[in-house]
Structures are given as structure tokens and as C-alpha cells.
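A.B. asks: Provided below are the primary sequence and the corresponding predicted coordinates.
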Amino acid sequence: MERPKAILGIETSCDETAAAVVTSDGRVLSNVLDSQASVHARFGGVVPELAARRHLERIEDLVDMAMRQADCTWVDLAAIAVTQGPGLAGALLVGLNFGKALAYASGVPLIAVNHLKGHLASAWLAHPDFPRPALMFVVSGGHTHLYYSEKPGQYDLLGKTVDDAAGEAFDKGAKMLGLGYPGGPALDRLARTGSPTAVHFPRPFLKRTGLEFSFSGLKTALLYYLRKWDGTAPPVADIAASYQEAIVDVLVQKAFRAVQSYPIKGLAVVGGVAANSRLRARLAERAAQEDLCLVIPPLHFCTDNAAMIAAAGWEEFRLGRSASWDMDVVPNWTTFEPAQDEERSSAVLC
């Protein structure tokens, strides 16, 4: 029996170096990752130059490890898929240039992948039979976007944040509470020991009829609330739980507002914030009430990984899309249109 072809995925958009091999029938043969959380923790956030240098140090070993774990050779590959954007320019350049070199040397087609499409594709990694039309909700550190998808490769934007993303609100909230980096998971853990009704925080944009989001005002509300304690120790666990509940309330209510407005068969919630335990519980509860097919990927597919890039690469491959050798990174890739229509990066890797 002939072995299915595979795609090698490479992801270096931020602070994880990742490589994975995924077959044409959606099987993940390998999915390896090097996290830089400990590298950036003492700075309280990602330092772009350090991230790029770490990618340079680790990418060759990670790709080699992914290929060995998958028991693959270059002749087994249909293509190499690499993240082109959005993300940190220097970090993206490492992965893109490495992918170009591999594709050129092996004679394998190169596919450019939008990082958000990677997150969207993770829904089908988790649930290969996830039905369309579907509502797709990307919730991450840099994005809070709702999409409607009727067929592979087609994602119509329904609404997005007008300022900060939900993940940004979690991370900055954690920083204000002194929880360290990475902030989102730390706030999630602490919130489990607090009361979600102890402090009332605003639910931005819930009274508006559209599907837009805003979280900058919520961050400001937390800042002003903490100032009221004026040197005395605040009930940090209760504050964390209440602040988290405000973010989750907005995400869940807006998602199901969209569910009720569009003819869909399922809802997928993807991205780093989809790893939040309270959000997962609230979504599952509401989906059960609505008798709706809900897909939230397992935790290792929520955060940045290369399996999702390979899966998105298959979607692009089947649509006949491949990249040119002169393509550049697109740190601010704001749409799903071809990257040449977007503003290109002029950044130089140090």
C-alpha cells in the first residue's frame, strides 16, 4: 500500500520554534516544539531579537527531529509549508528562509501560510469531520476574529477587536497583578482559587448589536481598581477570577450571538486563549444548551505549533497555491488575500 504524502510545517512567528509532519489524510506523524518562555520570562515579555536568535539556534535540529520522528524522507513530502506572517519580522525571517532553502535543495514545492489560517486549520486536526458551514473564532494574544467558513480556503470576517485582543488583555492583566510571564496561563491558574463575582468589571461592547470586540477599556478598569488599594494587599485571586470572567463573558456571548445569526453546523474556537480553562468550560456548557457541535482543539494545538501550519499548508496545496522564491515575510498580514497585496517588511534579521 502506497504511503500517503506528507507536508513538513515550520512555525517561527513569535517565541516557539516548531516543526511537524502531517499526512494528506490529516495524521500528525510528528509535532515538535522548542518553547522560549524561560528565555523571555525575566524580561516580562518576548524580546524580538532574542526570539530570532533562538530560532536560528534551534530550527535545524527541530526540523531534523520532526522528520526522524515521522520516519520521513524528502521524497515523502508533497510540500514544505512555512509561516509567512503575521508575527515578529526577525522571527518570521528565520523560518521563511530556512523553509526556502529546504524546498530549493529538495525540489519540493514551498507553501506560504498565514498564521491565522494555521489556527483555523487546527480545528480539523482535532476533529477531521468538523462540518461546514462553520463559525470559526480565533482568540489569541494578537487576534480576536470571528469568521464564517462555507468551504476550504474561504473565511469571511464577521467581526474583530477594534483595539486589543483578548490574549493581550489576559497578559497585561496578569502583569498588573504581578503574575509574571507568560501571563495568560498564570492568571488562569490563580483564577481557579478566586470568586468570579467578587469584583464587577465592565463587559465592553456587549450592548452593541455587532460582532466587534474591545478590551482596552477593561484593562484600564483593572488598573484603576488596583490603584484603589493604595499600598494594601488586594485579594488577587478574586480580582483575577473576576477579570477573567469579564473577558470570557464577552467572548462567549459574542460567539453565540454569531451562532444565532448564521446558518452553521458547528463552532470552532482556536488560538492560544482557547486553552483557558474557564473559557473552555463556559463554551462547552453553552454549546450543550444549544445542541451545537463545538470544537476546541487539545491544548497542544491551541498554542503556536507547526502541525497547524502543515494542516493549513494542505488546504493551500489542494487549492493549487504555492509560493515564489522572492516572497518576503509579512509581519502585519491583516487579511487572507495573497501576501503580495499586503504591506511587506523591510526589516533585516540581526
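C.D. replies: Received the coordinates, thanks. Numbering: from 1, shown residues only.

A.B. asks: From now on I want contacts and neighbour counts done on CA atoms only, so please keep to that.
C.D. replies: Fine.

A.B. asks: Next one: the most centrally placed residue in the chain from I10, what distance?
C.D. replies: For the chain, the residue nearest the mean C-alpha position is G271 (3.4 Å; CA atoms, centre = their mean). In this view, G271 and I10 are 17 Å apart by CA to CA, to the nearest Å.

A.B. asks: what's the answer for G107, then?
C.D. replies: Separation of G107 from I10 (CA to CA) stands at 17 Å.

A.B. asks: So which of those two has more stuff around it?
C.D. replies: I10 (31 against 13; other CA atoms under 10 Å).

A.B. asks: Run through the strands of the stretch 1-150 of the chain in chain order.
C.D. replies: Assigned by DSSP state E, counting those that start in this stretch, the strands in the stretch 1-150 of the chain fall at 6-11, 16-23, 28-35, 77-85, 110-114, 134-139, 144-149.

A.B. asks: What is the shortest one packed up against?
C.D. replies: Strand 110-114 makes packing contacts with strand 77-85, helix 89-106, helix 307-318 when contacts are defined by 3 or more CA pairs under 8 Å, 6 or more residues apart in numbering; DSSP states H and E.

A.B. asks: The longest one too?
C.D. replies: Using 3+ CA pairs under 8 Å, 6+ apart as the contact test, the elements touching strand 77-85 are strand 6-11, helix 89-106, strand 110-114, helix 115-126, helix 307-318.

A.B. asks: re earlier: Throw the strands of the stretch 1-150 of the chain into TSV and include distance to E57, thanks.
C.D. replies: Below are these laid out as TSV (distance: least, CA to CA, whole Å):
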stretch	distance to E57
strand 6-11	14
strand 16-23	10
strand 28-35	11
strand 77-85	17
strand 110-114	22
strand 134-139	30
strand 144-149	32
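
A.B. asks: which one of those has the most crowded surroundings?
C.D. replies: Highest mean neighbour count among the strands of the stretch 1-150 of the chain (mean count of other CA atoms under 10 Å): strand 6-11, with a mean of 32.

A.B. asks: tell me which strands and helices that one is in contact with?
C.D. replies: strand 16-23, strand 77-85, helix 89-106, helix 307-318.

A.B. asks: what angle separates the last one from strand 28-35?
C.D. replies: Going back to what we said before, that points to helix 307-318. 130 degrees (axes from the mean of the first three to the mean of the last three CA atoms, to 10 degrees).

A.B. asks: Isn't P202 up against S216?
C.D. replies: No - using CA atoms under 8 Å, P202 is not in contact with S216; the gap is 11.1 Å.

A.B. asks: Against that first model, consider the following:
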Amino acid sequence: MSTFLGIDTSNYATSLAVYDAASGRVPVMLKRFLPVREGALGLRQSDAVFHHTAALPEMIDELKSKTDCRELSAVGVSVKPRPVEGSYMPCFLVGRAIGSAVSAALGIPLVETTHQQGHIAAALYAAGGDLYEKRALVFHISGGTTELLLVERLQVLRVVGASQDLYAGQAVDRLGVKLGYGFPAGAEVSRLAASCAEQPDPRVSVQGTNCSLSGLQNQCEKLLAEGRDPAYVSKYCLTAIAKTVTRMLQAAQAQEGRLPCVCAGGVMSSGIIRDHVTARVPGVRFVPGEFSSDNAAGAAILAARSGEGTHG
């Protein structure tokens, strides 16, 4: 048996995935975004827990139609946001409960990991499995984190840099919701920005490998108040994030050496960010959207690579 189930119940999506270690492929990826009411900037944790609980039985049925669950070797599940003490969100308890149940029912190991480690594993898989065993810089940018991580053998060695206040994904989502789009708003902000022919030159705040993004939200609100076109403001926002990412990566490479760089997380799906950064940081790799945004592929890969899990 060489197939491994991954489960991730983040504050954005319910995700299941199957990794086939024999072929090195992820043949099954299932995801449902959590519904957010119009104008809201996210979900209460109690609502997230409800939506995960409601979605998973149907998703498990769909999974069974796509793979033989009796052939699973282990289950990998995200049990908290990040691999640090005190990291906790109730929504991950739903995935943990389902993972424990599958583990017990099938008599297979349960491998507990974190949402961030899952992102890293999925990103390195999509960027090229040759990075699994190497030391690399992984930039994880989403609605819940903006961290530049030093990674080796899929483990976070340390945080090299981070935002000192607002996360990049928060800046994008707040702009998108202000423009009338649903949460999360990254895809709509990116689409709107792509229609702008002007090239903004935003101010950014980067101090070595750390940054501050709270000023970006203020700048975008000021531009809208001045009557600037929403497409221009959207491009301004994404260009500011691109400049910030570039400067932080350049500082990290100067500090850590010319390590491979991988950019992951939902915000990194933006073509504007990708094009800006790749033109200025040699060898940087961006991850395709399905492996960059929230997904369970990383949890499945980590289960396969763990060798031995803990039985639920």
C-alpha cells in the first residue's frame, strides 16, 4: 500500500487529498471554501467548525468514489496553524477528529502536522521534489501569515523574516471587501489589477528581512478616497506586496546564502506578484494555485514521509 490521506480544515476551506508515494503524484484533491456572509472579513471559529462538520461527510463519500480507502497506509492531518507552542484554532479540531476516526477504523497510523507545514510540503512538491532534502527559503503568505521560513527536510528551522503587523492576505482581503467582493477576495483583486495598464510605484516598509504592511491598507484607502480607479488601487496593493517580497528575499539570500526560494500561500497566486519577483530574484519558484492556496496535499505527503505516525 502506498496511498496516504491528507485532511486540512483551515479557516478558509475544507480539504482532502490523496498522495500516491509509488508514483509521486497527488491524484485526488478535494476542496470546499467556507461560506462567508457578504461584507464580512472572515468567519467566527464556531461557524467554521460547523461548516467543516457539515461538509466532510459528503466529501468523504466523494473521496471513496475516487480512491479505494481500504488501501490507505496512513492519515495526515493538520491539527493547528503553526508548529509553535500555543498555536491553536478550533477549526482544526474537526479535521483531527475525522482523521482519528479514519485511523481507528482502518487500523492505520495517524500523523499529526500543522497547516503551515502542510503548505510547505505542498509547495516543495509542486516546485519540484528535488527540494525535499535541501535547505531552502519558503515564503508563506496568506490571510493568516506572512513569514519567510528557513526549511530543511520539510522542517522549519527558524523564521527568517515576517510582517510585524498586518498580514499581506489581510491587506488584499480588506481591499477586496471594501470594493464589494466576497471574502476571501484575492482572486477578484488580482483579476481587477490585471486590467490596469498603469504601473504604480508604491512605498513599502522593509527593514532587513522584516516588513510592516499596516501602512499599505492606509495607502489603499487614501487612494480610493481620492477617487482613484479600483483597478489601479488593486494593482498598487499587489505591487506593494511584490516589492516587499522581493526586498525580503534579497535580504534573506544575503544573510543565509544563495538558497533556493519558493513562494507559497494564496496571495502568491497573483501574476503581478510572480512576474515582479521572478524578474528580480534569480531562481525563485512560484507554486501553482491549487498547491499554493489552502489544500490537504501537504498533509498527505507528510504522512507518507513520516515513516511512523501515532495511532488515534
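C.D. replies: Received it, and whenever you're ready, just let me know what you need. Quick caveat, the model's predicted, so the values are computed rather than measured.

A.B. asks: ok, back up a step: with respect to N276 of the first structure, which of the strands of the stretch 1-150 of the first structure lies nearest?
C.D. replies: The closest of the strands of the stretch 1-150 of the first structure to N276 of the first structure is strand 134-139. By CA to CA, the value is 10.3 Å.

A.B. asks: hmm, who's touching the closest one?
C.D. replies: The contact list for strand 134-139 of the first structure, computed with CA atoms under 8 Å, 6 or more residues apart in numbering, reads 116, 119-120, 144-150, 165-167, 255, 258-259, 264-274.

A.B. asks: Any quick PyMOL command for the buried ones out of these?
C.D. replies: The PyMOL selection below is limited to those of the contacts of strand 134-139 of the first structure classed as buried (16 or more other CA atoms under 10 Å):
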select buried, resi 116+119+120+144+145+146+147+148+149+150+165+166+167+255+258+259+264+266+267+268+269+270+271+272+273+274
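
A.B. asks: quick one, what contacts D156 of the first structure?
C.D. replies: So D156 of the first structure contacts 147-149 (CA under 8 Å, 6+ apart).

A.B. asks: what residue of the second structure takes the place of it?
C.D. replies: By TM-score structural alignment, D156 of the first structure lines up with R158 in the second structure.

A.B. asks: What helix or strand is its match located in?
C.D. replies: Using DSSP states H and E, the element containing R158 of the second structure is strand 155-162.

A.B. asks: Mean distance between that strand and the first structure after superposition?
C.D. replies: For strand 155-162 of the second structure, the mean deviation from the first structure after alignment is 2.1 Å (mean CA distance after the TM-score superposition for the first structure).

A.B. asks: how big is the offset of the helix or strand following that strand relative to the first structure?
C.D. replies: Next along the chain after strand 155-162 of the second structure, taking DSSP H and E as the criterion, comes helix 168-178. If you overlay the two and look at helix 168-178 of the second structure, the average distance to its match in the first structure is 1.5 Å (mean CA distance after the TM-score superposition for the first structure).

A.B. asks: angle of helix 168-178 of the second structure against strand 135-141?
C.D. replies: Going by the same axes, to 10 degrees, helix 168-178 of the second structure makes 20 degrees with strand 135-141.

A.B. asks: picking up where we left off before, how close does the match of D156 of the first structure get to C261 of the second structure?
C.D. replies: Distance, R158 of the second structure to C261 of the second structure, using CA to CA: 15 Å.

A.B. asks: now swap in D165 of the second structure and tell me
C.D. replies: Here the criterion is CA to CA. By it, D165 of the second structure lies 23 Å from C261 of the second structure.

A.B. asks: P298 of the first structure -> the second structure?
C.D. replies: Checking TM-score structural alignment: P298 of the first structure goes with P288.

A.B. asks: for its match, what are its contacts?
C.D. replies: Residues in contact with P288 of the second structure (CA under 8 Å, 6+ apart) are 126, 269.

A.B. asks: quick one, what contacts A303 of the second structure?
C.D. replies: Neighbouring residues of A303 of the second structure by CA under 8 Å, 6+ apart: 4-6, 74-76, 110-111, 309.

A.B. asks: Now that V28 of the second structure has come up, it's in contact with A17, right?
C.D. replies: Yes - under the criterion of CA under 8 Å, V28 of the second structure is in contact with A17, at a separation of 5.3 Å.

A.B. asks: hmm, back to that, ok, of the contacts of A303 of the second structure, which one's closest to L192 of the second structure?
C.D. replies: Distance to L192 of the second structure, by CA to CA, is smallest for G6 among these, at 33.5 Å.

A.B. asks: Kindly state which residue of the first structure is aligned to the closest one.
C.D. replies: By TM-score structural alignment, G6 of the second structure lines up with G9 in the first structure.

A.B. asks: Out of the helices and strands packed on strand 77-85 of the first structure, which gets nearest to A70 of the first structure?
C.D. replies: Among those, the nearest to A70 of the first structure by CA to CA is strand 6-11 (9.5 Å).

A.B. asks: contacts for the closest one?
C.D. replies: With CA under 8 Å, 6+ apart as the test, strand 6-11 of the first structure has contacts from 17-24, 63, 67, 76-83, 95, 99, 304-311, 313-314.

A.B. asks: angle of that strand against helix 89-106?
C.D. replies: Inter-element angle recorded for strand 6-11 of the first structure and helix 89-106: 160 degrees (by the same axes, to 10 degrees).

A.B. asks: Okay, angle between strand 6-11 of the first structure and helix 115-126 too, please.
C.D. replies: For strand 6-11 of the first structure against helix 115-126, the angle by the same axes, to 10 degrees is 130 degrees.
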